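In: How does the following fold in three dimensions:
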Amino acid sequence: MTECKSDAPAQAARAALAATHPIPHDDEGPVFAEPWQARAFAFTVEMHAKGAFTWPEWADALSRVIKQAQEEGDPDLGDTYWDHWLVAVERIVAEKNIASAQALQEKAQAWARAAEATPHGQPILLDGREG
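Out: Okay, here's the model as predicted:
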């Protein structure tokens, strides 16, 4: 059996896992408790694939966020890992001038408004697109 040449995203995901703190995974790869965690992970892998940052830069960004959280009293039980991941994504996007902190804040507020306006069990729509 030949190896699929389109395995680049999977290789990038494995590299991301190796370069950062361990995340929950099973035999098939990363597992996520909530859809937003998978989206944050996929966004990070995609931004790296597009050359927005290197894995060492990403690992440093995530490590800094986790270290800061621990210094501020986070007991590091694993339940806040994806919150730290999201903060690191937001910071590296702002640091690399991919999007401003203000633009990220505005988008987060738009998502919050869309979520609040969406009936339970329905897809959240932002600007007419499913979120």
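In: Every contact and neighbour count from this point should use C-alpha atoms.
Out: Will do.
In: ok, and the closest non-adjacent residue to the most centrally placed residue in the chain?
Out: Geometric centre of the chain, nearest residue: Ala40, 2.5 Å, by Cα atoms, centre = their mean. Spatial nearest neighbour of Ala40, excluding adjacent residues (Cα to Cα, 6 or more residues apart in numbering): Leu86 at 6.5 Å.
In: And this one, please, so the two structures can be compared:
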Amino acid sequence: TLSAYDAGLFTWKDWAQTLGTELATDAPGAPCKPYYEHWLTAFEKLLAAKGLTSLADLGRLQDAWDKAARATPHGKPITLKS
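Out: A predicted model of the protein is given here:
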């Protein structure tokens, strides 16, 4: 997030608003999602809102990463095929 901000991809106000909105999605009285999950979702939504990627592309990348991680022996580097 900081690297993307430092690169000028969004303002700190954009980040704070997006993260705040995401944190507010927990329903009152319901178990809260871990902070990291909110942070990651907010970051993904902000990148998509800025037109830097799409949520669909991020989903495909997540699926590819999961598949590569499961196929990689423990202790070996995980690589994604293009």
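In: and the gap between the residue nearest to Ala40 of the first structure and Glu130 of the first structure?
Out: To Glu130 of the first structure, Leu86 of the first structure is 20 Å away according to Cα to Cα, to the nearest Å.
In: got it, and Gly121 of the first structure?
Out: 13 Å.
In: The residue nearest to Ala40 of the first structure pairs with which position in the second structure?
Out: When the second structure is aligned by TM-score structural alignment, Leu86 of the first structure is paired with Leu40.
In: now the host helix or strand of that match, how far from the chain's geometric center?
Out: Remark: Leu40 of the second structure resides in helix 35-49, with elements defined by DSSP states H and E. Taking Cα atoms, centre = their mean, to the nearest Å, one finds the center of helix 35-49 of the second structure at 5 Å from the center of the full chain.
In: and after it, which helix or strand comes next?
Out: Criterion used, DSSP H and E; the element after helix 35-49 of the second structure is helix 55-71.
In: and that following helix, which stretch of the first structure?
Out: Using TM-score structural alignment, helix 55-71 of the second structure corresponds to residues 101-117 of the first structure.
In: can you list contacts of that stretch?
Out: Applying Cα atoms under 8 Å, 6 or more residues apart in numbering, the set of residues contacting stretch 101-117 of the first structure from outside is Glu90, Arg91, Ala94, Ile124, Leu125, Leu126.
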